[in-house]
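J.: model this:
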Amino acid sequence: MALKVLFAASEAYPLIKTGGLADVAYGLPIALHAERAEVRLLLPAYYDMMGKLKDVHSLGSLQIQGAGRVHTVHILEGTHEAFPFPIWVVECGALFGRSGNPYMHPEGYDWPDNAERFTVFSRAAALLAADALNLNWRPDVVHAHDWQTGLIPALLETVHPRPRSVFTIHNLAYGGHFSRVIYDQLQLAWHWWSSEGLEFYGGFSMLKAGIVYADIVTTVSPTYAKEICTPEFGYGLDGLLRSQSHKLHGILNGIDTAIWNPKQDEYLVQNYSLRDVKKGKWANKQALLERFGQTPTADQLARPLLGMVSRLVEQKGVDMVMECIHPLLAETNADFVIIGSGHHHYEQALYDLASRYPGRVMVYIGYNEALAHLLEAGCDVFLMPSRFEPCGLNQMYSLNYGTLPVVYNTGGLADTVINATEANIADDTANGFVFYLPFSHALLGTLWWVLRLFAEDQKLWRALQRNAMKADFAWKRSAKRYLELYRP
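T.: Model (predicted):
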């Protein structure tokens, strides 16, 4: 009999997306379905999302306690061409009928009723797990994601028979912290209020609830699972996570290898594989440079092109990159292409660099899907010096495209990029470059080494590209690991 999985998340690509969680809530359920699990994806019914669903109809309504009020919540079922299974949504106009970012007001602050919004969503998930609408469908497993669904494992304590609960931490930095006043208004269970339960420094944390009450806790890479058990990365929860290490697992996210695949990428001017990687990357480098107004010569095409697609914030290491650009431009023939948006300071500084070094520093402020794909194919090196990165996706895209990544040794970057040391080169496993101190001088030293290797040893460079492109980052492997955890 197929394993029934209720997959509860606050966002899922292509319906609604703010970050990597949406990619997981798209890729993993589809991979689970391919492994014959019976999946229902549960999402809040955001205003901007509903027009993307087809064949929407009501499954029933529920009365759910909010913050000092009771909401009539409608459970709707719909379909979307991206998903081979039904999508369930929790409709409550007072809580989710808003345009824009699902968590933030247009003026940039968190919606003040986020605690109520996601408590109601979590209560709806628990009621559906109990088959409160008599749909004759009870999940064997409820898989919840990040703080927005952290209450679900606790709420399942009243469900009989109780399904197994799995809680995934995508980024521990977002804890879902709220006050005791709101806790009481939401009428959450009194026995959860303790240092062993939801209480956290006088308030409560929805993320902590998921960690404490879930049967299994996962995070998005093996290294990040270790890092969050340390004070440096634990955000005050490292002691709890160490105490719960018996149920903590790190499972590397996958990527959509149908979309991020140089063999069939619709955004490339020439598709390529391992067999013709040099020819394919050359054609896409030319197209990328032309997109930035260049008329590339053979000399420019032969020069190393370093790319970056990123939020322009300190966590992503953009400040380190900018400190390295000046000496590299002065003393090497490297060129740079950077796509991203973020802090105004960094955006302006990049504009200034592009103005000062036309043809050598090319900048696109914002995000452009087609341009991001072309960058992955057209660049020789991908820069991803994040100070912390729970999993990361771009380094895996880059490996798929034979664009060798330069990364800091953290989180999922450490789990996917194998440094080109003498030992790793000798055993033919190296696929990129790693630096080990989160400072610009360490990044710069690594980039000198990378550029020297590019200039002097193209045979070795091709071997590293071959190893990079052989790696398998499809969701199937991750899905099989989750299915093992879903079963007691």
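J.: every contact and neighbour count from this point should use C-alpha atoms.
T.: OK.
J.: where's residue 221 relative to residue 411, distance?
T.: When distances are taken as Cα to Cα, to the nearest Å, residue 221 and residue 411 turn out to be 6 Å apart.
J.: any residues in contact with both of these two?
T.: Common neighbours of residue 221 and residue 411 are listed as 390, 391 (criterion: Cα atoms under 8 Å, 6 or more residues apart in numbering).
J.: the closest residue to residue 193 other than its chain neighbours: how many residues sit nearby?
T.: If the residues on either side of it in the chain are set aside, residue 193 comes closest to residue 199, at 5.4 Å by Cα to Cα, 6 or more residues apart in numbering. The criterion is other Cα atoms under 10 Å. On that basis, residue 199 has 21 neighbouring residues.
J.: repeat for residue 487
T.: When neighbours are defined as other Cα under 10 Å, residue 487 has 10 of them.
J.: please give me the structure for this one as well, since I'd like to look at both together:
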Amino acid sequence: NDWHTAIIPNWLKTIYAEDPFFQKTATVYTIHNLAYQGIFGWRILEIAGIDEYGFLYPEIAELANVVDLMARGILFADVITTVSERYAQEILTPEYGEKLDPILRDRKDRLFGILNGIDTEELNPATDPYLAANFDVSSLDRRVENKLDLQRKANMPPNPDVPLLGMISRLTDQKGFDLVGQVIDPLLRLFDVQFVLLGTGDPHYHAMFRRVAEEYPDKTGIFLTFNAELAQKIYGGSDMFLMPSRFEPCGLGQMIAMRYGSVPVVRETGGLADTVKDFDPRTGEGNGFTFKQYDPWAFFGAIIRAVETWKHRDVWRKLQIRGMTQDFSWDRSARKYIEVYFKALEFRAAETVGGSRP
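T.: Predicted structure coming up:
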């Protein structure tokens, strides 16, 4: 997984290449986030027992004194996986490839996207001990008790008739907080909405949200910390869940939110695009609200579409039920991983017979 284990496929295809014990051993290398590659000086290979000083692999464009561990994992693994189908496509492009897109394109026949799952037994609104009221699709009316509980927890006026927007996230540019910073004031100033945030991150975003909390005390609940109990209350009590990510390899928040009846508003990227389909009022299809361009007003427009749709409670309930009944369990993902493991063994067997290197 990621750069931390990337040296293992390198070992197996070089210093252990002739070891009979490992002749049939295949490797599946999983990329969670291509941005973190494990860049080190050449001494890291000496520490790892690999005698390659001065030898370069042109496929990964290493410099004479630089080692990119993730690139080596991609080069030497029998199969590469990442955590959503869309992200597997995105990292083949210069925009998302973090300078590794050339080798990923070279090995795209070995690249598979498998969406992460969530623990649906642990994350269950019918049994969650942190919720004020447990509920499921047959008792969705009880969910309003969680909304009122969350409003009180956030020191906002308890009111079931005001749309409540939630976010749980690291406060970083990757998660789209530069967009949030551009829309939060007009959103709170012009619309009758409430906003709850839970998360920590970059200091300038902490300062931004402290200012927002001071200016809109009755409309915001800002928690610059991490709190597992409050996170579950936000999932179970918010009407909408915001994830305007710049990129998102998989994303779990949108899946948990849907499981708990909170309708996601997301950017169409990575796993968000694979799990959230834009609501079409003409057909009634979709399970959330999406926007394509990384632009504050595209994000703003998606929020307003969600807020306006929320006013039609019968339509909104159908959206909630659609999200709550989707299968985001690990069962489906596990079956796909089993298929990939067999593919890795097939690739390894073919290389062993043919004597080819990656």
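J.: re the thing from before, can I assume the residue nearest to residue 193 of the first structure is in contact with residue 207?
T.: No. Contact status for residue 199 of the first structure versus residue 207: not in contact, 10.9 Å apart, counting by Cα atoms under 8 Å.
J.: distance of the residue nearest to residue 193 of the first structure from residue 394 of the first structure?
T.: Spatial separation of residue 199 of the first structure from residue 394 of the first structure under the definition Cα to Cα is 36 Å.
J.: so who does the residue nearest to residue 193 of the first structure touch?
T.: Taking Cα under 8 Å, 6+ apart, we find residue 199 of the first structure in contact with 192, 193, 205.
J.: let me know the closest of these to residue 118 of the first structure.
T.: Compare each of these with residue 118 of the first structure using Cα to Cα and the shortest gap goes to residue 205, at 12.3 Å.
J.: trace that closest one over to the second structure, please.
T.: By TM-score structural alignment, residue 205 of the first structure lines up with residue 68 in the second structure.
J.: likewise residue 87 of the first structure?
T.: Using TM-score structural alignment, residue 87 of the first structure has no partner in the second structure.
J.: tell me, how many neighbours does residue 87 of the first structure end up with?
T.: If you count neighbours by other Cα under 10 Å, residue 87 of the first structure ends up with 20.
J.: surely it and residue 44 touch.
T.: No. With the criterion set as Cα under 8 Å, residue 87 of the first structure and residue 44 do not qualify as a contacting pair; they are 10.5 Å apart.
J.: and residue 168 of the first structure, helix, strand or coil?
T.: The three-state assignment at residue 168 of the first structure reads strand, by DSSP: H, G, I helix; E, B strand; the rest coil.
J.: show the contacting residues for it.
T.: Contacts were defined as Cα under 8 Å, 6+ apart; by that measure residue 168 of the first structure touches 143, 144, 145, 146, 217, 218, 219, 220.
J.: try it again at 7 Å.
T.: Taking Cα atoms under 7 Å, 6 or more residues apart in numbering as the contact definition, residue 168 of the first structure lies against 144, 145, 146, 217, 218, 219.
J.: now do the corresponding residue of the second structure for it against residue 117 of the second structure, distance only.
T.: When the structures are aligned by TM-score structural alignment, the residue of the second structure matched to residue 168 of the first structure is residue 30. Using Cα to Cα, we find residue 30 of the second structure at a distance of 15 Å from residue 117 of the second structure.
J.: and residue 146 of the second structure, by the same measure?
T.: Counting by Cα to Cα, the gap between residue 146 of the second structure and residue 117 of the second structure amounts to 25 Å.
J.: same question for residue 74 of the second structure.
T.: Residue 74 of the second structure is 23 Å from residue 117 of the second structure, by Cα to Cα.
J.: what is the burial count for the equivalent of residue 80 of the second structure over in the first structure?
T.: The criterion is TM-score structural alignment: under it, residue 80 of the second structure has residue 217 as its aligned partner in the first structure. Neighbourhood size, residue 217 of the first structure [other Cα under 10 Å]: 27.
J.: residue 202 of the second structure too?
T.: Residues near residue 202 of the second structure, counting by other Cα under 10 Å, number 12.
J.: please tell me how far the corresponding residue of the first structure for it sits from residue 415 of the first structure.
T.: Across the two structures, residue 202 of the second structure finds its equivalent in residue 343 of the first structure, going by TM-score structural alignment. Relative to residue 415 of the first structure, residue 343 of the first structure is positioned 29 Å away (Cα to Cα).
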